[in-house]
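Enquirer: Got a predicted structure plus its sequence, pasted below:
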Amino acid sequence: MTNHTTRLDHVVLWVADPVAAAGFYEDAVGLEPLRVTEFTEGKVSFPSVRVNEETILDLAPRSIAERMNMLPGSADSAGHPVNHVCLSLPSAAFDALLARLDAHGVPVTGIGHDSFGARGKATRNFYFRDPDGNVFEARHYA
């Protein structure tokens, strides 16, 4: 695999309730919440959850859409989630995520095999939705 210096820093998800979303990602997905207290105190515009040491998911409330003026039309993306975000996990973490989602009553698709991604074909994968309808894929490679 080529050693690239470009990495994915963050993905911004539109959510109805950022605190509830952070709770979902912490409890059901196992991600570390960031800046939740600061958000509830009004010190920051949104909280985040950590995917790994280099990547986070920002949980942006739809109410800030009108302030998204960095690019014409940015506010119009509120409520239009991306097709899906894929989390690549080691085998044991994949199984643990599947168990956590089941324990929280989160519906998941069947287990797929040989789905192509950044590292080639994944051994197993499945999809689930967060409470705001954002779609996630979980996968692991051999």
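Expert: Yes, it's here.
Enquirer: Every contact and neighbour count from this point should use C-alpha atoms.
Expert: Will do.
Enquirer: helices and strands around whichever helix in the chain runs longest, which ones?
Expert: Secondary structure of the chain per DSSP state H: the longest helix is helix 91-103. With contacts defined as 3 or more Cα pairs under 8 Å, 6 or more residues apart in numbering; DSSP states H and E, the packing partners of helix 91-103 are strand 135-140.
Enquirer: Next one for the comparison:
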Amino acid sequence: MKDNTTRLDHVVLWAHDPIAAADFYEKAVGLLPVRLTEYAAGQVPFPSVRVNEETILDLMPLTLAERMTMVPGAAESAGHPVNHVCLSFEADGFEALRARLEERDVPVSDISHDSFGARGMARRSFYFRDPDGNVVEARHYE
């Protein structure tokens, strides 16, 4: 396999209420908020949550859609979630995530087995939605 230094930096998710979205990703999913205090104080345009040391999810307020002019049609993407974002967990983190979601009455799919991903075949995975309707897949590799 070719040595690849390309890394995933961030994914932008549209959020009706970025503070509520950050709260969900922190308390239900277990991700750490980034710039949440600054966002709440009006100092930055959006907060994020940290997936790992290299990757964050930006929680972009829908109110900024009209300012998305970097490419033609970018503003029309507001409110159209991506198909899904997949987060990979160790076995204990996978179990803990599912338990936190169920405690909060977040609907989760059945667990599927042996689905293909970036690291090969994942032993288990399931899906859930965040408060803005974005679909998230959680998976566990051996």
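Expert: Happy to help now that I have it. On a predicted model such as this, the values are computed, not experimentally measured, just so you know.
Enquirer: Kindly provide the TM-score of these chains.
Expert: The TM-score (TM-score structural alignment, normalised by the length of structure 1) is 0.97; 142 aligned residues with a Cα RMSD of 0.9 Å.
Enquirer: picking that back up, can you list contacts of the next helix or strand after the longest helix of structure 1?
Expert: Later in the chain than helix 91-103 of structure 1, the nearest helix or strand by DSSP states H and E is strand 116-117. Here strand 116-117 of structure 1 makes contact (Cα atoms under 8 Å, 6 or more residues apart in numbering) with Ala122.
Enquirer: Strand 116-117 of structure 1 vs structure 2, average distance?
Expert: Average distance, strand 116-117 of structure 1 versus aligned residues of structure 2 after superposition (mean Cα distance after the TM-score superposition for structure 1): 0.7 Å.
Enquirer: who's in contact with the closest residue to Ala16 of structure 1 other than its chain neighbours?
Expert: Setting aside the residues directly before and after it, Ala16 of structure 1 is nearest to Pro61 in space (Cα to Cα, 6 or more residues apart in numbering), at 5.7 Å. Applying Cα under 8 Å, 6+ apart, one finds that Pro61 of structure 1 lies in contact with 14-18, 46.
Enquirer: Let me know the helix or strand that the most centrally placed residue in structure 1 is in.
Expert: Against the mean C-alpha coordinate of structure 1, by Cα atoms, centre = their mean, the closest residue is Leu57 at 5.5 Å. Leu57 of structure 1 belongs to strand 55-61 when assigned by DSSP H and E.
Enquirer: Brilliant, that's me finished.
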